[in-house]
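Enquirer: heads up, no residue letters with this:
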C-alpha cells in the first residue's frame, strides 16, 4: 500500500472532506478475508492527499484496532483528522463480497454521526473546497448534519458530491430522491455511477437523470460507466470519456479515485476552490463559464481523462489504493 503523500504543489487552503471512514472487509470466492481501510469520503480524502492537496477529514471512527488501522492509513498520505473525529466506540465496517470479475457487493455494520466537537471544528479556518457523499449523506442522524454544513460553507467554498448509494442501508428510492436532489442542487460538481442512478430513478435512463441534474445547479455532472468509461454532462451538452484498460484486480475505491483526481485537476485549474472574500464565487463562475458551450474546453477534457486514469490504476491493485501524482504522470 502506498504511503507517500505525493507532490506538494497544491499548497493553500485545505480541502474539507466530510463522511465515513471504515474498514472494508473483502471476501473473495474460495479465499481468506482481507481487511483494508476504506469508506468512500475517506478514500477521496486519501486520493487528494496523495495528489498533494492539504486535506482535512471530518468523520467518525473508534479507538479500537480498526480505528488505529484507518488513522495510520490516512495520516500516512497527509490527511488530517478534524478534531472530534475519533470517539470511544467501534469503528464501522463494510464487507465487500467480490464476484469472479472483481466487482464488489457490500453489507454494512455502520453508525454515522459527527460528534459535537467535530461539528464545532468544521468552522475552523478558511477552506478551498468541500467534498461529501455516500453513507454520510444518506444515513441518519449524521446526514442532516452534512446537508446543513454544506449550506453553511457554500458561500466560502466550492462543493462536490458523489451519491455512491448503498441500497442495503437506505429506505426506498422514492424516499431518498428528495435528499439527493437537495445535495445535487447545492453542489458544483457531481459524480455518480450508472448503478446509482438506475436504482434512484428506475423509470428513466441514467443519462436522462444526469442531464436533468446538470440543469439543476451543478456545472458538471459525471456519470461513470464502469468498463465503458464515463460520460460528462453539463447544461449545454455531453461528452464521452474513454476508458483506460487494465487488468482488474478489484473495483474497490475506483470511483473515489476518479472523484479525487477530477477535483484535484479542477482545483489546480482554478475551477474549484474558495477562501475569504469572493474566491469561491470566482471559481464557481469560472467553472460555469467553462461549460457554457456545446463542447468542453481542453482543460476539462484533460481533467476527465486524468480521472479515468486514476480509476483504472486503482482497479489494477487490491483495495482502495489511489495513485499519487507521479503515477498519474507516467
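Expert: Okay, I see it. The structure presented is a predicted model; accordingly, all values stated were derived computationally and were not measured. Numbering: from 1, shown residues only.

Enquirer: going forward, measure contacts and count neighbours with C-alpha atoms only.
Expert: Will do.

Enquirer: mind listing the helices for the chain?
Expert: Assigned by DSSP state H, the chain shows helices spanning 40-50, 65-75, 116-121, 142-153, 173-186, 194-200, 206-214, 254-268, 279-290, 298-315, 325-328.

Enquirer: out of these, deepest packed?
Expert: Highest mean neighbour count of those: helix 40-50, a mean of 31 (counted as mean count of other C-alpha atoms under 10 Å).

Enquirer: here's the one I want to compare it with:
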C-alpha cells in the first residue's frame, strides 16, 4: 500500500440507501454509520476517504455524489457490488415500521491508498462476513497513529450475541478508541452495568472509551480519568446520525491532540462531541454539522457573541 499524505482519515464500512415507504410516498436517503462518520469528518474540514462497497447503479451514484458534496473522497475500490445495499422501512398508517435489509459486504483486498494518521471502522462492516475479516486484517496491518471503532450494533444483521461479542472484543484489542451507545453496551454485555462495561472494554486495550446516552449526554473515560458529559438542551427533531456525529467529532479531537492524559482535555473532547450531536438532532435526518456550525456552537457555549 502507498500512503497519500493529504488523507488524514480512512473510514471503512458500509454505505447504503435508507428507503422509507409510507402510505403517502417513498423517500430515499444515504445511510450507513461509517458513511455518516465520513460525511461528518468531511464537513468538519478533515481530509477523509471512504472505503465502502457500492453498485454501478443509481443508488451508488447517489451515495458518491452525496459524499463528494461534503468533501469526502470515495475510493475507486468501492464500486464492486451488483447493486448498492438498501435498508427499507415499511411504515404503516399507525406509524409501526417493518424493516427489510438487503446488505452485501464482501471480502476485499487492502486499498492502494491509506491514511497517514487515522483509520475508523464500525457497524455492519465490522461484523458481517466475509468482509468483516478483511476489515480486521486491514486494521492489523495499518500503520495509522489512531484507529477508532464504533460497533453501532444492528441486532437484525448481527450473528449471535456471543459471536458478535467475540468480533467486538477482537477488534477492540487492535484500536485506540471505542465509542458505543448505551444500547450497544447493554446488547453486548447484558449482565454488566454501564461502568463495568467501560472497565471491561478498557481492559481489552483501547486507551479511550466513550459511551453515549442520548439526551443524558455521554461518559468518556481513559484508564486514569472518567468524565460525565451533560447534553445541551435542544428541541429534538430526530436522532438519526447523532452517534455518528459524536464519533466524527471525537476523531477530529484525537487527530488534534491524541489520547488525552488529563481530565480537562478529556472533558473538552466529550463536550465538543455532544454539542455537535445536538446540532444533528435538532434537524431531520443525518444532516451532520459543518465546521462553521460547530465553531458557532462552541462560541455560544462560552457566551461569546456570534456575528
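Expert: Happy to help now that I have it. Note that the structure is a prediction, hence the values are computed from the model and not measured.

Enquirer: Now the TM-score, please.
Expert: The TM-score (TM-score structural alignment, normalised by the length of structure 2) is 0.87; 290 aligned residues with a C-alpha RMSD of 2.3 Å.

Enquirer: related to what we said a few turns ago, in CSV: the helices of structure 1, plus distance to residue 237 of structure 1.
Expert: Formatted as CSV, these follow (distance: least, C-alpha to C-alpha, whole Å):
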stretch, distance to residue 237 of structure 1
helix 40-50, 27
helix 65-75, 37
helix 116-121, 38
helix 142-153, 27
helix 173-186, 18
helix 194-200, 18
helix 206-214, 8
helix 254-268, 19
helix 279-290, 12
helix 298-315, 13
helix 325-328, 28
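
Enquirer: Looking at these, which is nearest to residue 99 of structure 1?
Expert: Closest approach to residue 99 of structure 1 among the helices of structure 1 (C-alpha to C-alpha): helix 298-315, 14.1 Å.

Enquirer: That closest one corresponds to what range in structure 2?
Expert: Mapped onto structure 2 using TM-score structural alignment, helix 298-315 of structure 1 spans residues 264-281.

Enquirer: and residue 257 of structure 2, how many neighbours does it have?
Expert: 11 (other C-alpha atoms under 10 Å).

Enquirer: How about the contacts made by it?
Expert: Residues counted as contacts of residue 257 of structure 2 (C-alpha atoms under 8 Å, 6 or more residues apart in numbering): none.

Enquirer: Repeat that for residue 152 of structure 2.
Expert: 33, 122, 123, 124, 180, 181, 184.

Enquirer: For residue 98 of structure 1, which of the helices of structure 1 is the nearest?
Expert: helix 298-315 (12.7 Å).

Enquirer: now the angle from the closest one to helix 254-268?
Expert: If you take axes from the mean of the first three to the mean of the last three C-alpha atoms, to 10 degrees, helix 298-315 of structure 1 sits at 150 degrees to helix 254-268.

Enquirer: Against which helices or strands is helix 298-315 of structure 1 packed?
Expert: Under the contact criterion of 3 or more C-alpha pairs under 8 Å, 6 or more residues apart in numbering; DSSP states H and E, helix 298-315 of structure 1 touches strand 237-241, helix 254-268, helix 325-328.

Enquirer: among those, which is nearest residue 144 of structure 1?
Expert: Of these, nearest to residue 144 of structure 1 by C-alpha to C-alpha is helix 254-268, at 22.3 Å.

Enquirer: what residues are up against the corresponding residue of structure 2 for residue 219 of structure 1?
Expert: Alignment note (TM-score structural alignment): residue 219 of structure 1 maps to residue 207 of structure 2. Going by C-alpha under 8 Å, 6+ apart, residue 207 of structure 2 touches 176, 177, 222, 223, 259.

Enquirer: Not counting sequence-adjacent ones, nearest residue to the counterpart of residue 239 of structure 2 in structure 1?
Expert: By TM-score structural alignment, residue 239 of structure 2 lines up with residue 251 in structure 1. Excluding the flanking residues, the one nearest residue 251 of structure 1 by C-alpha to C-alpha, 6 or more residues apart in numbering is residue 315, at 4.9 Å.

Enquirer: How much space separates the one you found from residue 20 of structure 1?
Expert: 21 Å (C-alpha to C-alpha, to the nearest Å).

Enquirer: now swap in residue 237 of structure 1 and tell me
Expert: Distance, residue 237 of structure 1 to residue 20 of structure 1, by C-alpha to C-alpha: 33 Å.

Enquirer: And for residue 99 of structure 1?
Expert: Applying C-alpha to C-alpha to residue 99 of structure 1 and residue 20 of structure 1 gives a distance of 24 Å.

Enquirer: And those two? Which one has more around it.
Expert: residue 20 (31 against 13).

Enquirer: Now do the same for that one: its match in structure 2.
Expert: With TM-score structural alignment as the criterion, residue 20 of structure 1 matches residue 14.

Enquirer: who wins for neighbours among the contacts of residue 207 of structure 2?
Expert: Highest neighbour count within the contacts of residue 207 of structure 2, by other C-alpha under 10 Å: residue 177, with 27 neighbours.

Enquirer: Who are the contact partners of the residue mapped onto that residue from structure 1?
Expert: By TM-score structural alignment, residue 177 of structure 2 lines up with residue 189 in structure 1. For residue 189 of structure 1, the contacting residues are 159, 160, 161, 218, 219, 220, 221, 222, by C-alpha under 8 Å, 6+ apart.

Enquirer: hmm, 7 Å instead?
Expert: Counting by C-alpha atoms under 7 Å, 6 or more residues apart in numbering, residue 189 of structure 1 touches 159, 160, 161, 218, 219, 220, 221.

Enquirer: Just the closest of those residues to residue 112 of structure 1, please.
Expert: residue 161 (17.4 Å).

Enquirer: Verify the stated contact: the closest one with residue 188.
Expert: No: counting by C-alpha atoms under 7 Å, residue 161 of structure 1 sits too far from residue 188 to count as a contact (8.2 Å).

Enquirer: I'd guessed the match of residue 20 of structure 1 sits against residue 125; true?
Expert: Yes: if you go by C-alpha under 7 Å, residue 14 of structure 2 and residue 125 touch, sitting 5.4 Å apart.
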